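> Structure, please.
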Amino acid sequence: MSSILVVEDDEVITQLVRKNLACEGYRAVSVGKGDDAVQFAMRGMPCLAIMGGLRSGIDCYKVIQQLREHPKCMHIPIIMVSALTSLSQKVRAYELGVDSYITKPYSCEELLATVRRQLKRVQQTMLSPLTRLPGGLQLERAVDYKLRGSCPWSVLYLDLDNFKAFNDAYGFLKGNDMIQLLGSICQQVVYEYGNADDFVGHVGGDDFVVLTTPDREKVLCNHILERYKRESLAFYRSEDVQRGFIGSVDRNGRPFQFPLVTLSIGVVSDHLSCAYSITEVSSLTAEAKRLAKQSTSNISHISPSLNWPATAQATQPMQPTQPLSAPLAPPPLSPAAFSRTSGPSTEHKSYHYAEENALASRYK
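This is a model prediction of the structure:
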């Protein structure tokens, strides 16, 4: 269950809020400093934030501004609880992105009702109803945020192979479970081995996207592939696992044997982030996904220029990578103008990761 972040440096108020949230089944995490609030929001991804009083560190308005400016946290509902009742203070809070403003003194019933309303709103409008991951507009904003920055970054595009056959043979509920599994694995691996500000999004269906940095892409791919291959076996009947294939029918109703669902990951490493637009990044990831699904090796390389397709070069499988330590607070990305035509001509590579034999009798 996702947690609710409580930002308050008054211990008595903190314990009261935590107790009331726990009675409603919510798990609360409390911090007493603004810096800690931002760090936890980046790493812990709470489902909601309650901003109380801060007498030390950066003020609540600064925390709100930082959360709203970063695409990883921009969807988190923020409830501000304050003794300040002036119209100007309320207007400032709402302009910065506060979703609800509660003035002290308040009743616990009012706070809990506001929490329920905000959680329902964000689940209905901004997150995937199946995986509770951001997608759509938030994904576009996350890519645009990276494009405007000056730091190298990478896009991981994950897609399940042979999923249609699995869905037909086992039913859509099992298919939903498989999609939820992949989303959960992505979140867990990014939390353990990625950067604090790495973004995990659900494009739709069985497609996911991870935004990370070039130094983390290999370790993330290794662990995602390994965990998926191991944990996905629990979704099959034992006889299908032993045979290594699913007995089903094809689109024309004819009996057919389909491989177990495998995972392909297409990776675009953008070392020249100012040289591309969001449309071109989308095209690059589509090409990376296509080549990853066609590759029978673990890694292949192309040059992401406009002269597609480039020749693919098979390489040796990746060796296991040691876990990388992740900082709690990533450095801010500074804005930078970008232009595709005026970008540097330095060679830029994409990496494509796929499970072995992902193409064998592929049905999708």
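
> can we go C-alpha only for contacts and neighbour counts from here?
Noted.

> can you pull out the helices in the stretch 251-364 of the chain?
For the stretch 251-364 of the chain, the helices defined by DSSP state H, counting those that start in this stretch occupy 278-294.

> And the strands in it, which stretches?
Using DSSP state E, counting those that start in this stretch, the strands found in the stretch 251-364 of the chain span residues 255-259, 262-270, 299-302, 350-354.

> how about those strands, which one is nearest A113?
Evaluated with Cα to Cα, those place strand 262-270 nearest to A113, the distance being 41.5 Å.

> list the helices and strands that closest one packs on?
If contacts are counted by 3 or more Cα pairs under 8 Å, 6 or more residues apart in numbering; DSSP states H and E, strand 262-270 sits against strand 153-161, helix 217-231, helix 278-294, strand 350-354.

> Which of the ones you listed has the highest mean neighbour count?
strand 350-354 (a mean of 27; mean count of other Cα atoms under 10 Å).

> Run through who's touching that strand.
With contact meaning Cα atoms under 8 Å, 6 or more residues apart in numbering, strand 350-354 is reached by 221, 263-270, 288-289, 291-293, 295-304.

> cool, and stretch 167-185?
For stretch 167-185, the external contacting residues (Cα under 8 Å, 6+ apart) are 130-131, 133, 163, 166, 202, 205-206, 208, 224, 227-228, 232, 235, 246-248.

> Can you give me the buried ones in that stretch?
For stretch 167-185, the neighbour count (16 or more other Cα atoms under 10 Å) marks N167, A169, K174, G175, M178, I179, Q180, L181, L182, G183, S184, I185 as buried.

> The structure of the following sequence is requested for comparison with the preceding one:
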Amino acid sequence: MNKKIIVIVVNEKIKQIIKKDLSKYPCELYFFENTNEALQLIYDAIPDLLIVEAINYPLFDVSMLNDLKSDPIFLSMNVIAIVSSDFYTEDWQNFLIDDYIRVNTLELDLLLRISICFERAERIIATNPLTKLPGNLAIQKELQKRLDRGDVFALAYADLDNFKPFNDKYGFSRGDEVIKMLGRLILNIVRTDQPSGSFIGHIGGDDFVYIMIPEKIEKTTEKIINFFNNLILNFYDVEDIRKGYIESINREGKTHIFPIMTVSVGITSNQYRIFNHFSEMVEVVCTMKSVAKKQKDKRYAIDRRRDIR
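Sure thing, here's the model as predicted:
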């Protein structure tokens, strides 16, 4: 799979060096002259690597990049800075980059540093390799951090209904595309409804979580479910859409009829309940997800119980 690389560069000579060195590298390459121009593409689909020309530091504004790298969503995004030949490391102690290349060694070091960056990223278990969203470890840390701070928030746990038979019939490749679609859908809707302070994670397989303020999470969940119901039809063969089901093998190894996939969501919050450890909250939200799966119409269930404080 080709890597997605975004380059923010002003100097034409540097741009040509990067173009030449990466001409045979398996990647999708995008060039911009400033961070503002690149932001939309970065938010639409998290790139594997961001290369920034930062020779004019401190004139170069690093705050926007630091904000991106501070966001758990962009844990998987590597940033390499191209710096001046007399670059001094301590000047950049507050710049959240993963690596740097001095401009006088750019032609020599670029491909090597990029390869090292990607190899290092693949060893990081904090992100899911399929969706590039924060993975299980990052999710646990985020939940516990918010609980320890005393934040009031809601947690939603979403997964797909009838995903395994779909995967068995159409194959892992199409199944992976459905998972990526669901990840992008949750990311885009949650971030649109709550741009600041939200969190989206991918536990693995078809399991996702998202964190929002309690007042917003129900409406956002309804949007996710409705949009998914429309988008999922694009992944089925026309004949199966016409029938409204597929035939696949069930867990007992027998041919069975399975309806078109849906998504079920369980929701809980610490607005009126006390959770001291993230596992307590996860246990409740898993129970609510099981409740949602048993409902015929509304595909989400909210824990509305209150603790006596």
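
> For the two chains, what TM-score is obtained?
Scored against TM-score structural alignment, normalised by the length of structure 2, the superposed chains reach a TM-score of 0.76; 300 aligned residues with a Cα RMSD of 3.8 Å.

> before we move on, back to that, in helices, which of the contacts of stretch 167-185 of structure 1 fall?
The members of those that map onto helices under DSSP state H are F163, F166, I224, R227, Y228.

> Between those residues, which sits nearest T103 of structure 1?
Scanning these for proximity to T103 of structure 1, where the rule is Cα to Cα, the winner is I224, at 44.9 Å.

> Following element in sequence after the helix or strand hosting V38 of structure 1, please.
According to DSSP states H and E, V38 of structure 1 maps onto helix 34-44. Moving toward the C-terminus from helix 34-44 of structure 1, the next helix or strand (DSSP H and E) is strand 48-51.

> Against which helices or strands is that next one packed?
By 3+ Cα pairs under 8 Å, 6+ apart, strand 48-51 of structure 1 packs against strand 3-7, strand 78-82.

> Of all these, which one comes closest to V155 of structure 1?
strand 3-7 (27.3 Å).

> Now do that closest one against helix 34-44: the angle between them, please.
Orientation check (axes from the mean of the first three to the mean of the last three Cα atoms, to 10 degrees): strand 3-7 of structure 1 against helix 34-44 gives 170 degrees.

> Residues contacting strand 3-7 of structure 1, please?
14, 18, 26-34, 37, 41, 45-54.

> Chain neighbours aside, what residue packs nearest to I58 of structure 1?
G34 (5.3 Å; Cα to Cα, 6 or more residues apart in numbering).

> Centroid-nearest residue for structure 2?
Residue closest to the average C-alpha location in structure 2 (Cα atoms, centre = their mean): L133, at 2.7 Å.

> wait, isn't that one in contact with H202?
Yes: counting by Cα atoms under 8 Å, L133 of structure 2 sits close enough to H202 to count as a contact (5.7 Å).

> overlap in contacts of these two?
T127, G183.

> which residues sit in contact with the nearest residue to Y100 of structure 2 once chain neighbours are set aside?
With sequence-adjacent residues excluded and distances taken as Cα to Cα, 6+ apart, Y100 of structure 2 is closest to A81, at 4.6 Å. Residues in contact with A81 of structure 2, defined by Cα under 8 Å, 6+ apart, are I51, V52, E53, A54, I97, D99, Y100, I101.

> For these, which ones persist in structure 1?
Mapping these onto structure 1 (both residues aligned by TM-score structural alignment, their matches' Cα atoms under 8 Å) leaves I51, V52, A54, I97, D99, Y100, I101 still in contact.

> Enumerate every residue touching the last one.
Taking Cα under 8 Å, 6+ apart as the contact definition, I101 of structure 2 lies against I80, A81, I82, V83, D109, L110, R113.

> switch the cut-off to 6 Å
I82 (Cα atoms under 6 Å, 6 or more residues apart in numbering).

> same check, this time on the second one
Contacts for V52 of structure 2 were tallied using Cα under 6 Å, 6+ apart; they are V7, I8, A81.

> want to throw these into CSV with distance to S279 of structure 2?
Shown next, in CSV, are the contacts of V52 of structure 2 (distance: Cα to Cα, whole Å):
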residue, distance to S279 of structure 2
V7, 40
I8, 41
A81, 39
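
> where do the helices sit along the stretch 51-200 of structure 2?
Assigned helices in the stretch 51-200 of structure 2, in chain order: 63-70, 106-123, 136-149, 163-170, 172-193 (criterion: DSSP H, counting those that start in this stretch).

> in the second one, what's buried?
In this case it means helix 106-123 of structure 2. L106, E107, L110, R113, I114, C117, F118, A121.
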